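1. Below: sequence and its predicted model.
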Amino acid sequence: MNIIFLSPHFPPNYYRFCVELQALGATVLAIADESPERLRPELRSALTEYRQVPDMEDYDALLRACGYFTHRYGKIDRIDSLNEHWLVFESRLRTDFNVAGIGVQDIMHIKRKSEMKKIFQAAGIPVAQGGLIPTVEAARDLIDRIGYPVVVKPDSGVGAAKTFRLDDDDALARFFSDKPPVDYLLEEFVEGTICSFDGLTDREGHPVFFTSHVYNQGVMEAVNEDLHVSFYSLRQLPPDLQAMGLKTLGAFDVKERFFHFEYFRTIDGRIIALEVNMRPPGGFTLDMFNYGNDIDIYAQWANVIVHNRFTASYDRKYHCAFVSRKTGKPYVHPHGDVLQNLGERICHHGPIDPAFRLAMGDYAYLVRSSDLTPIREAIDYIQAMA
């Protein structure tokens, strides 16, 4: 099986996907702009061949690299990166080389929030009121109908970049005076808790693994207010959230992919769809899958790709939490005290890549427990500030 992996060195933990593919006998071919010498040894050893390109944003360079691989190794069976940034490039390459997976005809349904909203609505899944705002007049018309506060976000974007809450006409005017030259979506501000439905499907679209996470706040607040972040996995999924997640899987026809769906749980208990992401959740969440279930999700993904089998059994035996800190904040408990006092509850800790600093933080702790109370206590302890 010939598999091309784009940018396999980033995020830093993604090298493990290539290692597991190679262990199953796949021919693993990679393209990135990093020099080969700077790739970690485990990744270099897993790659059958690596092509460095000067600029990963240059589609012609990617096209030539894939053409070279096709000439040398034959038909390409899969092209992937598991990275939001490269989804459009992947889709173009799949279409040009007739490779299974999401192609150019489908990519905008999962990249543009306005298109996601149409699919949600067609499936009967509740969404926030709103729409595209090409002009300030269009924005005012929507606000006349739904009222302040509202949220404005790029129609195609990730990580709450350039996403803002607007509370009045002055804020709306300021936004349009400095609006980036991209399509924007305006929606009613939904008050509630963000929760997710995350997992992996096989080639037929059956969910072979799924779980859910509850977030202490939205990424928009973390980015715009420079807040630290925490979220934790659930051992038992609420039936309505699980049903909504499975309905979303069917609506978007997710096959042989990781997925990360986000919803609001409103104060009165309703579930409102926020967005879909056809890639793993960010940060250390893949490792949270592992620590929460005592599995190896990297190996299981590779097994699904190569053999269409998920062989691990899981019962969500632990809650697992991601708890971050941001440099410069006056935390009460130093790092050494966190490790000493939380002990075995800490299953992993380490720095976060600077590229994710605004949304995720500078340093993260993964905490697990079979009970939720120790998880919440650990979050409070790690993030306590003077």
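-> Received, thanks.

2. Please make it C-alpha for all contacts and neighbour counts, starting now.
-> Fine.

3. After the helix or strand harbouring residue 70, which helix or strand is next?
-> Residue 70 belongs to helix 59-73 when assigned by DSSP states H and E. Going down the chain from helix 59-73, the next helix or strand is strand 78-80, by DSSP H and E.

4. Next, the buried residues of stretch 172-181.
-> Judged by neighbour count (16 or more other CA atoms under 10 Å), stretch 172-181 contains these buried residues: 172, 175.

5. And the contacts of it?
-> Stretch 172-181 has contacts (CA atoms under 8 Å, 6 or more residues apart in numbering) with 136, 166.

6. Now do that stretch: distance from first to last residue.
-> End-to-end span of stretch 172-181 (CA to CA, to the nearest Å): 16 Å.

7. cool, stretch 195-215 as well?
-> Stretch 195-215 has an end-to-end distance of 6 Å (CA to CA).

8. Now do that stretch: distance to the chain's middle.
-> Put simply, stretch 195-215 sits 12 Å off its chain's centre (CA atoms, centre = their mean, to the nearest Å).

9. next one: stretch 308-320
-> 19 Å.

10. second one coming, line it up with the first:
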Amino acid sequence: MNIIFVEPAFPANQRRFVHALASVGANVYGIGESDDAHLGDDLRGAMRGYYRVGSVTNVQQLIDAVRFFQDKVWIDALEATIEAHTMPAAQAREATNIPGTSVRTTWLCRDKPSMKDALRAAGVPTAESAAIDSSAEAKQFADRVGYPLIVKPRAGAGALGTVRVDSDDELVGALQRFGGEGTTSIAIEEFVQGHEGFYDTITLEGRVAHDWVTHYYPNVLEAMRHRWISPQFITTNRVEGNEFYAEVRELGRRVIDALGIETSATHMEWFYGPKGLRFSEIGCRPPGVGAWDLYSAANDVDVYREWAHVITHRRPEQPMKRTYAAGLVALRPDRDGVVTGYDGIDDIQHRLGEWIIDGHFPPVGQGTQPVEAGYMANAYVRLRHPDYDAARAMLDDVGRTIKVHAG
């Protein structure tokens, strides 16, 4: 099978997808922005060809690159795994008659108000939402739905740019900020109270081939607002036979069906609270922040290879074993600046070392990243354990024990 992969070199995690495709026998052709000489022998050796463009989000450049390869070999698929690349890839597919995720489905998975309109029409429980183009429209929505509200770019990824507002003044401030950043159209929605998690899948022709359920502690907006929190997310190994997870899986399947997702990775956020289980949003792509690495460790299965096997051979290679629960805890510096040292690493290694997957500790002297930069922006530890509750307790222990000092 001949597969074009969009942007094989950056970010670095993209190389995992290329190597996975090659490992299952696919002929991989890359389209990216890096100079050929900067790819490295390892990545270059995993591809049958590479075409450099000025920007992989420039649709015409992408189409021209696809046609360059089509003039030489039959192209079976065109894959993109970065949120910002999914729409140009879908447009290039349709322009060059390559099967795969459609422009319509990609649009619904990118544009939050359209996504939720489609799901409400299909009877999927979700928050009240709207697309707004003016402060007057925002105020009308606030008057009708009430505070608190969430305001974010219509096509943002995950929590990027997401703001909670609790009053008219905060709403005005958020709109002014987005205007200053050049955002022309904004999504506004009801703030849903409850616990937050995500449901990820690899789908094959509209059916779920693999899936995982993961929890945030605390919810993302709270985690990204407070430096003192060591936030975590953890994927459970208690999926089968659990009534709540059966509800999450059914919700995910309804969303996949309603949006017309066929063969793809997906990443779906959900809330569970006083109003029951509610859909939040979905991306037609793999999750970020190393979630697939955790899923691989939790199941003793290479999830990147499973994705590649589904894409290439139209079937899974191995089942998910659910051997472990696996999670990540982010460790924030006590202030912005440069890293000056750590406390507690040896203690944690001594007590929990057999369960630790890996850890990342920026060297002394390296600049820190702001809290809102995300879970892997500074130091972090990843671990796994056969018992979900024990794994959660260990993540809490790591967060309390290891201190990141900055100055």
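-> Perfect, I can see it now. Predicted model, so just to flag it, every value in this text is computed and none were measured.

11. Once they're superposed, what TM-score comes out?
-> Aligned and superposed, the two chains score 0.91 in TM-score terms (TM-score structural alignment, normalised by the length of structure 1); 383 aligned residues with a CA RMSD of 2.5 Å.

12. Pull out the buried positions in the helix holding residue 70 of structure 1.
-> The neighbour-count check on helix 59-73 of structure 1 (16+ other CA under 10 Å) flags 61-63, 65-67, 69 as buried.

13. JSON lines for the residues you listed, including distance to residue 46 of structure 1?
-> Output for the buried residues of helix 59-73 of structure 1, formatted as JSON lines (distance: CA to CA, whole Å):
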{"residue": "61", "distance to residue 46 of structure 1": "23"}
{"residue": "62", "distance to residue 46 of structure 1": "20"}
{"residue": "63", "distance to residue 46 of structure 1": "22"}
{"residue": "65", "distance to residue 46 of structure 1": "18"}
{"residue": "66", "distance to residue 46 of structure 1": "18"}
{"residue": "67", "distance to residue 46 of structure 1": "21"}
{"residue": "69", "distance to residue 46 of structure 1": "16"}
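
14. packing partners for the helix holding residue 70 of structure 1?
-> strand 27-32, helix 87-96 (3 or more CA pairs under 8 Å, 6 or more residues apart in numbering; DSSP states H and E).

15. which parts of the last one are buried?
-> In terms of neighbour count (16+ other CA under 10 Å), helix 87-96 of structure 1 has its buried residues at 87-95.

16. Show me which of those residues is closest to residue 351 of structure 1.
-> When the buried residues of helix 87-96 of structure 1 are ranked by distance to residue 351 of structure 1 (CA to CA), residue 87 comes first, at 25.9 Å.

17. element containing the closest residue to residue 227 of structure 1 other than its chain neighbours?
-> Among residues not flanking residue 227 of structure 1 along the chain, residue 221 sits closest, at 6.9 Å (CA to CA, 6 or more residues apart in numbering). Assigned by DSSP H and E, residue 221 of structure 1 falls within helix 219-224.

18. Average separation of that helix from the aligned part of structure 2, please.
-> Averaged over the aligned pairs, helix 219-224 of structure 1 sits 3.7 Å from structure 2 after superposition, using mean CA distance after the TM-score superposition for structure 1.

19. Summarise which helices and strands that helix is packed against.
-> Applying 3+ CA pairs under 8 Å, 6+ apart, we find helix 219-224 of structure 1 packed against helix 357-360.

20. For the helix it packs on, which helices and strands make contact with it?
-> For helix 357-360 of structure 1, the packing partners by 3+ CA pairs under 8 Å, 6+ apart are helix 219-224.

21. tell me the secondary structure for the spatially most central residue of structure 2?
-> Most central in structure 2 under CA atoms, centre = their mean is residue 287, positioned 2.6 Å from the mean C-alpha point. Recorded secondary structure, residue 287 of structure 2: coil (DSSP: H, G, I helix; E, B strand; the rest coil).

22. quick one: what's aligned to it in structure 1?
-> In structure 1, the residue paired with residue 287 of structure 2 is residue 281, using TM-score structural alignment.

23. Help me confirm that its match comes into contact with residue 259.
-> Yes. Here residue 281 of structure 1 reaches residue 259: they are 7.5 Å apart, a contact under CA atoms under 8 Å.

24. Common neighbours of those two, please.
-> residue 198.

25. tell me which element residue 270 of structure 2 falls in.
-> Going by DSSP H and E, residue 270 of structure 2 is part of strand 264-273.
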